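A.B. asks: sequence first, predicted model second:
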Amino acid sequence: MTGNLDTTFDPASIEAKWRQHWEAEGLYRPDRPDAEPFTIVNPPPNVTGSLHIGHALDNTLQDIVIRYERMRGKDALWVVGTDHAGIATQMVVERQMEERQDKRTNYSREDFVAKVWEWKEESGGEITNQLRRLGCSMDWSREQFTMDPHFSDAVLKVFVKLHQQGLIYRDKRLVNWDPKLKTAISDLEVETQDLKGSFWHFKYPLEDGVTLADGRDYIEVATTRPETMLADMAVAVHPDDERYASVVGKHVVLPLTGRRVPIVADEHADPELGSGAVKITPGHDFNDFDVGKRAGFAAGDMLNMLDGEANVCQVSDGLVPEEYLGLHRFKRDGENGARELVVQRLKDGGHLIPHIAKTKKGEEVEHDAEPRTIATPFGDRGGVVIEPWLTDQWYVDAETLAKAPIEAVRNGDIEIVPKSWEKTFFNWMENIQPWCVSRQLWWGHQIPAWYAEDGSVYVADTEEDAQAQAGEGIELTRDSDVLDTWFSSALWPFATLGWPDENAELFQKHYPNNLLVSGFDILFFWDARMMMMGQHLTGQNPWPRLYLHGLVRAADGAKMSKSKGNVVDPLGLVDQYGADALRFFMAAMESQGRDIKMDDNRVEGYRNFATKLWNATRFCQSNGIGASSTLEAPKATTAVNKWIIGEVTETLAALDKAMADLRFDAAANTIYHFTWDRFCDWYLELIKGSIDDETKGVAGWVLDQIFVMLHPFMPFITEELWTSQGDRAAYPLITAKWPEPGAGVDADAKREVEWLIGLTSALRTAKNELGISPGAKLDAYCEAPSPLAKEAVERNTASLERLARLSSITFSAPPAGAAMQIGVGEDTLAILLEGVVDIDAERTRLKKALETSAKEVKSLEGRLGNANFVERAKPEAVEKAKADHAHHSAEVERLEAALTRLG
């Protein structure tokens, strides 16, 4: 597979070849039975999913870590798999049925589930192929699925065990109910949208003979959901609100239903908001549910006025008037719903308090309600407004299970990186609510609970065990619900390794895992729950470190969404720039605690970086520089070779530190600058024309170190270049050893070469400032050279002439005439300008350009100092003004320096 490289770097031609080779040869998990284990698990994507930019970031970071640890000789295992994604998968299959004028309810549960499995085998899991395109070196031979038999067995055993321990129980509570999908959903599946709505004010009559201190015989309440008054059970006022102190404990009689409900004192009521009195509907509002409990209402006695499709149904006290029964909660298909009818009837009965608004002319206009922008919860898949709904569900005692993870993070057994997330973690975990784990679906892990006619519940691994508990002759019916997918995925770090068989070889060696890389948005839905389950079920934390990365945002900083049309397809970027360029962008931009702004230009820049390395390798090959045969640095006698070996040593140390600290940006930028700046731009230029055997050996070794250090970030191009440099098919880069230079930094060589680089850079800058051709050869004088300057010049005359374009450097005072001053280290050199540049014309040009930039700086400072502009202008306009200000400020400094050089 060795040979000369193509003239042009083409990512597409090499990526498919190498990912197939690595996987076919088993190189993602080489056989290392005695090696130290290193284990990570991927957040299992939905089996229905396709690769989005967040997946690309998350999995790139994981792959960098696993490739790094594999090269360090570890038994590196990256567990891969997909989640069965109950709601998402069931929706996909049902949607396909609808296209054929078919539906789920035409089938038995078993037949429908069989159809889902059929879909999964034919179409599911496309995202795993997309992860392969990204270069993810997962152990594909052991790909997992949360509905695999061994995993399903583990899930059911955990449910039974936690139930036996009293940590799983059935309860009546409020849930996020999706009336379209007719199931409870998690908070993560709720999207809040700001909608234009209304705020109505109503009179709730006080019971006979009761009045407020101001003489009113009613309490004013306000609501954005008037339809729920059909299930009101109380009115709450603040305990310190003197306006209502005399009526606390008394009652109001609700209009429409005639229900007599108490006035309760509760701090939930805000005296400063509206009238200070709030209607309490514990069966349809999460805050009201808590108020109701504090007021002494048992959950079983709370009123539920809606059915599973959000249509009005009769409540337990039978007081909902018949005309409302069957109405949808909102207006639908042109027909008024319960909301519209409730408002109309209250208005008819004189219970509506109109909202008085003023026109622009100052005239008062009466409206039924006050317009409001209301944060409204929607189901992310069903697409309808979520209803807080009172229903019987299965719950996990999360408060008890949270205690061990809280302690683990507090005492440092689990490190959260960045540490700033700890406060959020503690705040949520210390105020955690019961975890609803049942879903009203057919696809998923069916809950192992059976019911007798008398309401008794029997939880067991199998129906036979449940029947044995119930006794002969007791007819049992299995719970039709399935478990929340977050419940099963909470077992991912250990159930994928053979648990609950604690003697399983993989579990013994690879649990606990070493690290979890996750988006911060699933800290509580997945990460914290793995901590809970890991600690409780295995007695060990699932991993000692949790790394939380940010979101990938659009170029303007906005959150990506399909509705905004700003979603970026990572595979499109791979097609355009190559997987290596996208991966490097992700790493270089991943700064702890910050989101990433998408920038195609940066991705293109890293494609150019890959091309730079490709061309550098071609240069080496054309000069007889091939593969190295040693881990240790070759012996070097010249300053430039000693210097570059020292640069490798320093780069390696910085890279290792960055990886240890999980500073992906620092790691990427470290290898980037060494490769581009030190090796390509300087070392290869310095050795041109003097490539002897020693230099060939050093250059080949350094290039190999670059391939190895860069491989975790850019695996495809580095493997291709590594292979092209020599015949080492039995020693592919993916399993090569991490660098061990065995060399230090030669301080003298470093000072000498950096003096040469400093002089060349300063001279090139000065030429550019003064409009002198880069190729113009100049003469320099150094009146009082340092010992370093003398040695550097004497030993590098050819390099100075070729790189700095200096015909000579004379160690004496310069002759009279125009000259520019160049500083390098402690030395000052005078560069003669007579005959090189028209001094007067150049001074005039520079002054004119300086005046223009200075004027722009002053103008932009005025604009940016104007609060009206900064606050009211479009963000992109403000950003452009800041960028322009920075540019012209830099120009002022550059032009002033150029004028100073002219004298």
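C.D. replies: Cool, the structure landed.

A.B. asks: from now on I want contacts and neighbour counts done on CA atoms only, so please keep to that.
C.D. replies: Noted.

A.B. asks: what about the residue nearest to residue 659 when sequence neighbours are not counted, how many neighbours?
C.D. replies: Excluding the flanking residues, the one nearest residue 659 by C-alpha to C-alpha, 6 or more residues apart in numbering is residue 667, at 6.3 Å. With neighbours defined by other C-alpha atoms under 10 Å, the count for residue 667 comes to 25.

A.B. asks: which residues touch the helix or strand containing residue 667?
C.D. replies: Using DSSP states H and E, residue 667 sits within helix 664-673. Residues outside helix 664-673 that contact it (C-alpha atoms under 8 Å, 6 or more residues apart in numbering) are 61, 584, 587-591, 651, 654-656, 658-659, 706, 709-710, 713.

A.B. asks: next one for the comparison:
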Amino acid sequence: ELSERPIKALETGELGFIPERWTKIYLDWMENVRDWCISRQLWWGHQIPAYYCDDCKEMIVATEKPDKCPKCGSSNLTQETDVLDTWFSSGLWPFSTMGWPDLESPDFKKFYPTSVLVTGFDIIFFWVARMVVMGYEFTDKSPFKTVYIHGLIRDEKGQKMSKSKGNTIDPVEIIDRYGSDALRFTLTSLVTYGGQDIKVSDERFEYGRNFANKIWNASKFVLMNLEGVDDSEIDMSALTIADRWILHKYNEAVLEVNKNLESYRFGETAQLLYEFFWNSYCDWYVEIAKTQLNKPDTKSNTQRVLRYVLERTLRLLHPVMPHITEEIWQLIPGKIYKNNAQENELQKLPAKQSSASAFFTPALQSIMLTDFPKHDMGLKDEIAESKLNTAIETIKSLRNIRQAFNIPVSATIQAKIYSEDATAQETFEVVRSYIEIFARVERLSVKLGIPAEIPSQSATTMMGTSLIVVPLAGLIDLDKEIQRQTKKLETLAQEKKGLDSRLSSPKFLESAPKEVVELTKERIKEIEQQTQSIQELLKSLAK
């Protein structure tokens, strides 16, 4: 009887598990009900309401202590010393804390039932099932609509943490060493939607600490460059391609973050925000903004864009990293993008409180009172995204050439880009200045059509359907480079000889795992491709 409605709740949608596969454990317990020994010999808990007559040994169960034994009339009664099982007590938690059994209690009417329970899979049948049973039995409702199941935190070897093993991690020590936001961000980023267990070691929290440091340092730079910024909104008619690009990337991040949060994909949310802030905002837009801040015609609007994206990104990060985001948010100048946080909260208060100006002082203005960002179609700009992405990929390709040929970072280079179509050529022309500045190109030449023959003594790379050519004469010692590449060829040839020998051995093919054989074949193909590339390069360098 007790399990009928808890089972039906899954069919009616009154209750659901995320991920759904954990429903099976819940149903296994509900559909195979067994007797439950509810007594425990503990020092604390709900004392069992059973009483024994000291004279006739009669047992009486009652909600209130009886005055006398109903069998013999004796008043010598002793209450049972055992207490109810822990899960019996905790099963009452959702409503016993809300004024129950008074179903008209203000807290009960406002907060019960709750929306989401977050817990581990190991106590689905201990705790979750019992809460649902008791919720329906005593309140006629499921205590929550959604049960979000996460994995267990284990040590770096995958073992369950326990004091007896000595493999526990003290969160207070982690906070002292790395910071509370680092702890929160690291653990959030490790959460998987499937509820897999999480392996944790002290060193893993360096990831969160490094990100917190990046947020602080990048914000410090932005705040230093917001000196003299006006309190106006972004002038959307005066945006550069980079401005349009970062606003689009931010807007897409907002869309994905909201989708992830709605579907309980918390780990993906943390990783997405990390990627956006570190790579898109810091590595690219902030660097581009440095050049725009030096120009009188772009400085003011660049400041506004820097401020807007920083402030809104702090809002996105706030649920995961509340302390550092609040601290930085308080330092951002101006009110235009702070969304009137104080006034928003005042409007939600009852009239008798909102009329009291002292209730919310300026000091209580907080990032947590602002609206969470929402996707804005007005910021969507796939054209700007495509064009600046082209610039970024070109810059990366040119930097890779520098690294491959040990071209000094301080040296300027010349580059030629050959495009197969006019649209690509036009894009390169539009983003020419970004490529020249950030790839340190002295003169960028963009031409239509791919040449039949690669220019001699040049490094080349393909980017999509476009060919990038960098003349090497005067930048490096060509003779030394030929020697270096020739040595690479010899090393690759020696490695290939050893791998070929393995594959020609029947014993290896019979005893080696299939995966190892496949990896060997793949490595041989890689060596052949590398060899061909180096041979073509040597032909070019020797001309």
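C.D. replies: Structure's in. What do you need? The shown structure was predicted, so the numbers you read here are calculated from the model rather than taken from an experiment.

A.B. asks: report the TM-score for the pair.
C.D. replies: The pair, once superposed, lands on a TM-score of 0.80 when counted by TM-score structural alignment, normalised by the length of the second structure; 491 aligned residues with a C-alpha RMSD of 3.6 Å.

A.B. asks: any of the contacts of helix 664-673 of the first structure buried? List them.
C.D. replies: 61, 584, 587-591, 651, 654-656, 658-659, 706, 709-710, 713 (16 or more other C-alpha atoms under 10 Å).

A.B. asks: quick revisit: counterpart of the residue nearest to residue 659 of the first structure over in the second structure?
C.D. replies: In the second structure, the residue matched to residue 667 of the first structure (TM-score structural alignment) is residue 269.

A.B. asks: ok, that match to residue 317 of the second structure distance?
C.D. replies: 9 Å (C-alpha to C-alpha, to the nearest Å).

A.B. asks: three-state assignment of the residue of the second structure positioned farthest from its centre?
C.D. replies: Note on the second structure: the largest C-alpha distance from the chain mean falls to residue 72, namely 68.3 Å (C-alpha atoms, centre = their mean). Put simply, residue 72 of the second structure is coil when judged by DSSP: H, G, I helix; E, B strand; the rest coil.

A.B. asks: returning to that earlier point: if I look at the residue nearest to residue 659 of the first structure, how far off is residue 621 of the first structure?
C.D. replies: In terms of C-alpha to C-alpha, residue 667 of the first structure sits 28 Å off from residue 621 of the first structure.

A.B. asks: run a quick neighbour tally on the alignment partner in the first structure of residue 106 of the second structure.
C.D. replies: In the first structure, residue 106 of the second structure lines up with residue 505, judged by TM-score structural alignment. Per other C-alpha under 10 Å, the neighbour tally for residue 505 of the first structure reads 13.

A.B. asks: next one: residue 183 of the first structure
C.D. replies: Neighbours of residue 183 of the first structure (other C-alpha under 10 Å): 18.

A.B. asks: what's the counterpart of it in the second structure?
C.D. replies: Counting by TM-score structural alignment, residue 183 of the first structure has no partner.

A.B. asks: swap in residue 435 of the first structure?
C.D. replies: Checking TM-score structural alignment: residue 435 of the first structure goes with residue 36.

A.B. asks: for that match, what is the enclosing helix or strand?
C.D. replies: Here residue 36 of the second structure is assigned to no helix or strand, by DSSP H and E.

A.B. asks: give me the neighbour count for it.
C.D. replies: Other residues within reach of residue 36 of the second structure, judged by other C-alpha under 10 Å, total 7.

A.B. asks: all helices for the stretch 101-250 of the second structure, in order.
C.D. replies: Taking DSSP state H, counting those that start in this stretch as the test, the helices found in the stretch 101-250 of the second structure are 106-111, 129-139, 171-178, 180-190, 205-224, 241-262.

A.B. asks: matching residues in the first structure for the fifth one?
C.D. replies: Using TM-score structural alignment, the residues of the first structure aligned to helix 205-224 of the second structure are 603-622.

A.B. asks: mean deviation of the matching stretch from the second structure?
C.D. replies: Superposed on the second structure, stretch 603-622 of the first structure shows a mean distance to its aligned partners of 1.5 Å (mean C-alpha distance after the TM-score superposition for the first structure).

A.B. asks: in stretch 829-837 of the first structure, what's buried?
C.D. replies: 829, 830, 831, 832, 833.

A.B. asks: strands - which of these land there?
C.D. replies: 829, 830, 831, 832 (DSSP state E).

A.B. asks: what sits against the third one?
C.D. replies: Think residue 831 of the first structure. Taking C-alpha under 8 Å, 6+ apart, we find residue 831 of the first structure in contact with 778, 779, 780, 781, 819, 820, 821, 822.

A.B. asks: once you drop chain neighbours, what's closest to it?
C.D. replies: Closest residue to residue 831 of the first structure apart from its sequence neighbours, by C-alpha to C-alpha, 6+ apart: residue 780 at 4.6 Å.

A.B. asks: residues near the one you found, how many?
C.D. replies: Neighbours of residue 780 of the first structure (other C-alpha under 10 Å): 24.

A.B. asks: again with residue 453 of the second structure
C.D. replies: When neighbours are counted by other C-alpha under 10 Å, residue 453 of the second structure comes out with 6.

A.B. asks: same check on residue 64 of the first structure?
C.D. replies: Residue 64 of the first structure: 24 neighbours (other C-alpha under 10 Å).

A.B. asks: how near is it to residue 464 of the first structure?
C.D. replies: Applying C-alpha to C-alpha, the value for residue 64 of the first structure to residue 464 of the first structure is 48 Å.

A.B. asks: ok, now residue 159 of the first structure?
C.D. replies: Counting by C-alpha to C-alpha - residue 159 of the first structure and residue 464 of the first structure are separated by 17 Å.

A.B. asks: who has more neighbours, those two?
C.D. replies: Neighbour count, other C-alpha under 10 Å: between residue 159 of the first structure and residue 464, residue 159 has more, with 24 against 10.

A.B. asks: for the one helix or strand residue 529 of the second structure maps to, buried residues please.
C.D. replies: Here residue 529 of the second structure, judged by DSSP H and E, is contained in helix 514-542. By 16+ other C-alpha under 10 Å, the buried positions in helix 514-542 of the second structure come out as 517, 520, 524, 527, 531, 534, 537, 538, 540, 541.

A.B. asks: can you pick out the most distant pair from the residues you listed?
C.D. replies: Greatest spatial distance in these: 517 and 541, 36.2 Å, computed using C-alpha to C-alpha.

A.B. asks: rewinding a little: need the residues touching each of residue 269 and residue 317 of the second structure.
C.D. replies: Contact with both residue 269 of the second structure and residue 317 is made by no residue, according to C-alpha under 8 Å, 6+ apart.

A.B. asks: wait, what's in contact with residue 199 of the second structure?
C.D. replies: Residues in contact with residue 199 of the second structure (C-alpha under 8 Å, 6+ apart) are 153, 154, 155, 156, 157, 158.

A.B. asks: what does the last one align to in the first structure?
C.D. replies: Looking back up the chat, that one is residue 158 of the second structure. Under TM-score structural alignment, residue 158 of the second structure pairs with residue 557 in the first structure.
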